[in-house]
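**Student:** Let's see this in three dimensions:
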Amino acid sequence: MRERIRIGIDLGGTKIEGRAFDADGKELDRIRVATPKGDYPGTIEAIASTAEALETRAGVKGTVGVGIPGTVVRSTGLVKNANSTWLNGMPLERDLSARMSREVRCANDANCLAISEAIDGAAAGYPVVFGVILGTGCGGGVSIEGRVHSGPNGLGGEWGHNPLPLQSPEEWPGPECYCGRRGCIEKWISGSGLERDFQQATGKALRGPEIVSLSEKGDAEAEAALQRLEDRVARSLAGLVHILDPDAFVIGGGLSRLARLYRNVPRLLNQYTFGGPVETPILQAVHGDASGVRGAAWLWPLDANASKPMV
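**Tutor:** Below is the predicted model:
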């Protein structure tokens, strides 16, 4: 029987993925189930049952961390800003802890990416890491010395809901965002943002992978769309350099697989940073789609009995 395991849960809009890890971060097992969309009690049960199934198969109980598409406000214990809207206003962390009869720790999924990659991923050894998720939407998270920085309002890393910097007249005021404002970074540097921008420029409705494929075949319109995306990513990261000046950026999510981002964005970033070129590396997440669930497992420190959480 193993001494101890860590369990990480990634709560997505369509699926719940749980993975078990040993103390060194080696994956032991995984389970994936459908998310009970719109069903809060069902979501609590699905998360708890997934964690318990992993424990049963391992023959030992473990610590449980959950990455969520929102944030838990520490002063109230309630979830806010979740695009899985049935979680908003609910005491998710408390209810999970009560259901499992032990403490369960929750953090924003982008923060989980940041902590995973800072501890044993692409940014291992960097003190301050900003994790960027470029997927259907766009998110960010901050890891400082291997711990998540979410802030008293749970808004640390929510850079996607700042306005796109240095907007051109053609970009102003920008598309409407679900947050109620216009021109948010998330609406520009995401998979859906790429698709919307391409359709607006060409009149053609294509998916992100189709746009990338066309660009690789020499299509000028697709190439122009990807160049606009890269320039907007660079502008957005420049704002973070000016405020946080992290030791490293790590990019995850579907768009992180675009190798050209790591060639072109650093050069463009240097055009937008105060005082000229910067040395901040822009790295691709080593753990890929597993970064979030790994980071959730790492919300507990090595000493599982430690009272200070990683959030």
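**Student:** Every contact and neighbour count from this point should use C-alpha atoms.
**Tutor:** Noted.
**Student:** Hmm, residue 233 is touching residue 265, no?
**Tutor:** Yes - using CA atoms under 8 Å, residue 233 makes contact with residue 265 at a distance of 7.0 Å.
**Student:** Between these two, which has more neighbouring residues?
**Tutor:** residue 233 (23 against 20; other CA atoms under 10 Å).
**Student:** what's the distance between that one and residue 54?
**Tutor:** 38 Å (CA to CA, to the nearest Å).
**Student:** Check residue 211 too.
**Tutor:** 39 Å.
**Student:** Over to residue 17?
**Tutor:** 11 Å.
**Student:** shared neighbours, these two?
**Tutor:** 30-31 (CA atoms under 8 Å, 6 or more residues apart in numbering).
**Student:** Which strand or helix spans residue 133?
**Tutor:** Following DSSP states H and E, one finds residue 133 within strand 128-134.
**Student:** helices and strands around that strand, which ones?
**Tutor:** On a contact count with 3 or more CA pairs under 8 Å, 6 or more residues apart in numbering; DSSP states H and E, strand 128-134 meets helix 109-120, strand 138-144, strand 248-252.
**Student:** Nearest to residue 8, out of the ones you listed?
**Tutor:** Nearest to residue 8, of all the helices and strands packed on strand 128-134, is helix 109-120, at 9.8 Å by CA to CA.
**Student:** Here is the second sequence; please produce its structure so I can put it next to the first one:
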Amino acid sequence: MTHHRIGIDLGGSKIEIAVLAPDGGEIWRQRTATPSGYPDTVATISCLVRGCESRLGISGSVGIGIPGVISPATGLVKNANSIALNGHRFDQDVSQALGREVRVQNDANCFALSEAADGAGAGFGVVFGVILGTGCGGGIVVDGRLQQGPHRVAGEWGHTPLPWPRGPEVPGHPCWCGQYGCLETYVAGPALARDCDGPGAHDASLLPERAAAGDPRAAAAIARHADRLARGLAVVINLLDPDAIVLGGGLSNMDHLYTELPRLIPTHAFSDVIATPILRNRHGDSSGVRGAARLWPAA
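**Tutor:** Take a look at the predicted model:
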């Protein structure tokens, strides 16, 4: 029996909902601002789901992507950079509000699942999905199945150390997770902006344009960023050797990454030849919500 699948992408500033029809086609999409408080967030999600079901005359399964994970040890949200979620039984609270089971997964895992299913990673056996945005995350999909691990941290490469650090990269920047030198503090968008323009900078989107116009500081910053990102992905290749790597998040729009990373990664990876495709995502910022819907099977 086929059914409609509802996906929700819960972000720090917005909540997005989408509905996939039984054939996989998208038939509904809506965005609203994320409330500041936890109870209001749960209530908003419930309202969005009931509202779209009423409009469409359907009842669907519900999957939610969050910027953290549900701890299998405690049942509470952990590792969420949207700190209002941490320490709550989020899946149970939403389930109670809706009167049905819901599935909750890390947003980077949702991205990877979406892109592996019918995005840039479709047709590849092992896909590593990368989020390069405000933070840095990742997800692993093998033969269409999401790999979570017993602690639900599979793919969390953003909180591994920058490989082969040198010069001013040592001892590393402090990270919100409590460690020093995490990849996220070097390759996420705000980190790139700060590397170029100093403390207080947070938007790196214009740096390639500035570099192309002859700004040497911007050119140097994006070159350092590409090299650091290549080192991080070389370790992923050494450990996982995926069939494809798909980039997502705001920085995935930087065209130079798709020429520079294939050139730089082989100098660090442990193989005579490295031909891993570095692919731009197909679904853009819609991948998270599409992947959340796909936490439930089509039939």
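**Student:** distance of the most centrally placed residue in structure 1 from residue 69 of structure 1?
**Tutor:** Centroid-nearest residue in structure 1, with CA atoms, centre = their mean: residue 110, separated by 2.4 Å. Using CA to CA, residue 110 of structure 1 is found at 8 Å from residue 69 of structure 1.
**Student:** go on, residue 253 of structure 1?
**Tutor:** Taking CA to CA, one finds residue 253 of structure 1 at 14 Å from residue 69 of structure 1.
**Student:** What is the equivalent residue in structure 2 for residue 213 of structure 1?
**Tutor:** By TM-score structural alignment, residue 213 of structure 1 lines up with residue 209 in structure 2.
**Student:** separation between its match and residue 248 of structure 2?
**Tutor:** If you go by CA to CA, the gap between residue 209 of structure 2 and residue 248 of structure 2 works out to 19 Å.
**Student:** Compare neighbour counts for these two and give me the winner.
**Tutor:** residue 248 (29 against 13).
**Student:** what do we get in structure 1 for that one?
**Tutor:** Using TM-score structural alignment to pair residues, one finds that residue 248 of structure 2 aligns to residue 252 in structure 1.
**Student:** same check, this time on residue 261 of structure 2
**Tutor:** Using TM-score structural alignment, residue 261 of structure 2 sits opposite residue 265 in structure 1.
**Student:** same deal with residue 56 of structure 2?
**Tutor:** Using TM-score structural alignment, residue 56 of structure 2 pairs with residue 58 in structure 1.
**Student:** just the helices in the stretch 201-311 of structure 1 please.
**Tutor:** 208-216, 220-243, 259-272, 291-297 (DSSP state H, counting those that start in this stretch).
**Student:** Looking at these, which is nearest to residue 138 of structure 1?
**Tutor:** helix 220-243 (10.6 Å).
**Student:** So which residues make contact with the closest one?
**Tutor:** Residues contacting helix 220-243 of structure 1 (CA under 8 Å, 6+ apart): 164-166, 185, 188-189, 194, 197-198, 202, 211-212, 214-216, 246, 261, 264-266, 268-269, 272-274.
**Student:** Mean distance between it and structure 2 after superposition?
**Tutor:** Superposed on structure 2, helix 220-243 of structure 1 shows a mean distance to its aligned partners of 0.8 Å (mean CA distance after the TM-score superposition for structure 1).
**Student:** Would you confirm that residue 10 of structure 2 contacts residue 16?
**Tutor:** Yes - assessed by CA under 8 Å, residue 10 of structure 2 is found in contact with residue 16 at 6.7 Å.
**Student:** shared neighbours, the two?
**Tutor:** Common neighbours of residue 10 of structure 2 and residue 16 (CA under 8 Å, 6+ apart) do not exist.
**Student:** For structure 1, which segments count as strands?
**Tutor:** With strands called from DSSP state E, structure 1 shows them at 5-11, 15-21, 27-34, 62-68, 71-72, 79-80, 104-108, 128-134, 138-144, 147-148, 248-252, 282-284.
**Student:** quick one: contacts of the first one?
**Tutor:** The reference is to strand 5-11 of structure 1. For strand 5-11 of structure 1, the external contacting residues (CA under 8 Å, 6+ apart) are 16-23, 35, 47, 51, 54, 60-69, 109, 292-298, 300.
**Student:** For it, what is the distance to the chain centroid?
**Tutor:** Relative to its parent chain, strand 5-11 of structure 1 has a centroid offset of 15 Å by CA atoms, centre = their mean, to the nearest Å.
**Student:** and if you look at the second one?
**Tutor:** On the basis of CA atoms, centre = their mean, strand 15-21 of structure 1 sits 16 Å off its chain's mean C-alpha point.
**Student:** Find the nearest non-adjacent residue to the aligned partner of residue 70 of structure 2 in structure 1, please.
**Tutor:** The alignment partner of residue 70 of structure 2 in structure 1, by TM-score structural alignment, is residue 72. In space, residue 72 of structure 1 comes closest to residue 79 once its chain neighbours are excluded; the distance is 4.5 Å by CA to CA, 6 or more residues apart in numbering.
**Student:** Determine the number of other residues adjacent to the one you found.
**Tutor:** Residue 79 of structure 1 - counted by other CA under 10 Å - has 26 other residues nearby.
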